[in-house]
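>>> Fold the following for me, if possible:
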Amino acid sequence: MQPFAVILFDIDGTLVSAGGAGRRALERALEERCGPLAGRLAGLRLDGMTDRLIVREALGLLGHGFSDAACDGVLERYLSHLREEIADPRYEVLPGVASLLEALRARALPFGLCTGNLVDGARVKLARGALDHHFEWGPGAIGGFAHDGEARERVVAAALARASARLGRTVHAREALVVGDTPRDVAAARHVGCPVLAVATGRYAAGELAACGADHVSATLEDPAALRLLLG
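Below is the predicted model:
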């Protein structure tokens, strides 16, 4: 099996579990802007959503209008709180992740991020588990993030475009493997045309991920089948 031209990783539920740090940081930021939440966000599911879309939907539930300025203000406070909340002892690097990233680097196989997180939020979450050094962060780095669009498929498309620029050739969608843990990850990748490896390390079981159209499903990134797919 030939390796993919590039592998694009989601973060939350795929590489790490942040112990609810992101939600707590967001709720603190929203309370500062909108007042007590009084449980009004209890039904808001964050899985697979981009940070900007999360803020849009949260402000709507709280009866506040959305604007780019309002969103930017909430996300600025969110990042500040995230740096505190990420210290939660329930944080964990998910099974097989550290050794997989080491193996990808050792083989010089291109990989990057494809996440609904802000760039700074992504780095905070990965740094807590000493994973941030595996990824490039400057201009020209491979990745797609929240600033690329509220819709998850725009994040995938941006990551694919940056992979093409980084590798100096057009990387076709079928050459890029997206690794995620939610139906939104699967749907966005399939919308762009990328194959998907879904891992059942988040909220969704393997059967649910297979049913929503994932090309490959594994329990964790330790699974031999997942490693063969990722490492070629």
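
>>> Could you use CA atoms for every contact and neighbour count after this?
OK.

>>> could you pull out the strands for the chain?
Along the chain, counting by DSSP state E, strands occupy 6-9, 16-17, 92-93, 111-114, 143-144, 176-180, 196-199, 216-218.

>>> so which of these gets nearest residue 75?
For residue 75, the closest of those is strand 143-144, at 17.4 Å, according to Cα to Cα.

>>> name the helices or strands packed onto that closest one?
In terms of contacts (3 or more Cα pairs under 8 Å, 6 or more residues apart in numbering; DSSP states H and E), strand 143-144 is packed against strand 111-114, helix 152-167.

>>> Next, format the ones you listed as a markdown table and append distance to residue 199 and mean neighbour count.
Formatted as a markdown table, the helices and strands packed on strand 143-144 follow (distance: least, Cα to Cα, whole Å; neighbours: other Cα atoms under 10 Å):
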| stretch | distance to residue 199 | mean neighbour count |
| --- | --- | --- |
| strand 111-114 | 15 | 26 |
| helix 152-167 | 17 | 22 |
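
>>> Need the ones you listed in CSV (columns: distance to residue 189).
Formatted as CSV, those follow (distance: least, Cα to Cα, whole Å):
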stretch, distance to residue 189
strand 111-114, 10
helix 152-167, 6
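
>>> Of all the ones you listed, which one is nearest residue 61?
The nearest among the helices and strands packed on strand 143-144, by Cα to Cα, is helix 152-167 at 20.6 Å.

>>> So what angle separates the directions of that closest one and strand 176-180?
130 degrees (axes from the mean of the first three to the mean of the last three Cα atoms, to 10 degrees).

>>> Let's compare: structure for the following, please.
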Amino acid sequence: MLPPRCARQWPKAVLVLLDIDGTLLRTHGLGLEAMAAAGAEVFGAPFPTEKVDTSGRLDHLIFREVCAVAGFPDDDDHMARFRSTYVREMHARLKAEPQRLVTMPGTLALVDLLHDDPNVEVGVLTGNWEETGVAKMEQAGFDTSRISVRSWGDAGLHRRDLVPHAMKQAQLKRPALKPSQVVVLGDTPKDIDCAHHHGCRCLATATGAFSVEELSEADVVFPDLAESETVFKSILELAGM
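Predicted coordinates:
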């Protein structure tokens, strides 16, 4: 009699961490305009966001780097004033120019697919502060109540810090979750770096400022996320499903 076939060992969970800007949606400069306006109000002088690299950066780091370039104080009090003013400016711009926020093709369907899979925890991993991240997502049509794990830009000093912060949240529900079962989905080399630094997987999309070739160190690269079913299957495969 032949021995029984070995059953495949399925992971108990997959954690998918979604970047926002350049991945789920684009705001076509609204964010930087709001930051520049906020900084100018707080400091009474131009706040030159154009002088720093903002791709994949945390909002608080962008603030500190612009302050360093412009010679402004970057203490906690000034950052708190900047943050509240930036949030106000961002909300005003989203309301005044809603057409500038564009939901990337396939992303709404992809989040639905991920949310509806009982093995998947859906999270965000983003440089955005929570107030602006939620505002962007909701205006883009995403139901943020479906996001069970939230690693916002103030959860760490650097983007690498956001992955363990997200995993700790997910492990409250899925205690056996391992790094190899975590997939970071983003559009910059910093998304790739923060995933691989912790032994996680990365699926990159060339819908932001970087090309497929520039994102080649990701485990998988797509030109866009329009084919949501294909992207969904690729995410599960990366996590060993």
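
>>> Longest helix of structure 2, counting residues only.
Looking across structure 2 with DSSP state H, the single longest helix is helix 76-96.

>>> For it, name the packing helices and strands.
Helix 76-96 of structure 2 packs on helix 30-43, helix 130-139, going by 3+ Cα pairs under 8 Å, 6+ apart.

>>> So which of the ones you listed is nearest residue 149 of structure 2?
From the helices and strands packed on helix 76-96 of structure 2, taking Cα to Cα, the stretch that ends up closest is helix 130-139, at 12.3 Å.

>>> Okay, buried residues for that closest one please.
Using 16 or more other Cα atoms under 10 Å as the test for burial, helix 130-139 of structure 2 gives 130, 131, 132, 133, 134, 135, 136, 137, 139.

>>> can you name the residues of structure 1 that that helix overlays?
Under TM-score structural alignment, the match for helix 130-139 of structure 2 in structure 1 covers residues 119-128.

>>> Give the buried residues for the longest helix of structure 2.
So helix 76-96 of structure 2, judged by 16+ other Cα under 10 Å, has buried residues 79, 82, 83, 85, 86, 87, 89, 90, 91, 93, 94.

>>> now, the most widely separated pair of the residues you listed?
Between any two of the buried residues of helix 76-96 of structure 2, the greatest separation by Cα to Cα is 21.9 Å, found for 79 and 94.

>>> Could you pull up the residues touching the equivalent of residue 41 of structure 1 over in structure 2?
Mapped onto structure 2 by TM-score structural alignment, residue 41 of structure 1 lines up with residue 49. Shown in contact with residue 49 of structure 2 (Cα atoms under 8 Å, 6 or more residues apart in numbering): 32, 35, 36, 62, 66.

>>> okay if I get the helices and strands packed on helix 76-96 of structure 2 as a markdown table plus distance to residue 204 of structure 2?
Listed next are the helices and strands packed on helix 76-96 of structure 2 as a markdown table, based on distance: least, Cα to Cα, whole Å:
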| stretch | distance to residue 204 of structure 2 |
| --- | --- |
| helix 30-43 | 22 |
| helix 130-139 | 19 |
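
>>> Let me know which of the helices and strands packed on strand 143-144 of structure 1 is the nearest to residue 229 of structure 1.
Taking Cα to Cα, strand 111-114 is the member of these nearest to residue 229 of structure 1, at 13.5 Å.

>>> mean per-residue distance, that closest one to structure 2?
When structure 2 is superposed, strand 111-114 of structure 1 averages 0.7 Å from its matched positions, counting by mean Cα distance after the TM-score superposition for structure 1.

>>> what about that strand, distance to the chain center?
9 Å (Cα atoms, centre = their mean, to the nearest Å).

>>> And stretch 170-183 of structure 1, by the same measure?
13 Å.

>>> For the equivalent of residue 156 of structure 2 over in structure 1, which non-adjacent residue is closest in space?
Under the alignment (TM-score structural alignment), residue 156 of structure 2 maps onto residue 149 of structure 1. In space, residue 149 of structure 1 comes closest to residue 155 once its chain neighbours are excluded; the distance is 6.2 Å by Cα to Cα, 6 or more residues apart in numbering.
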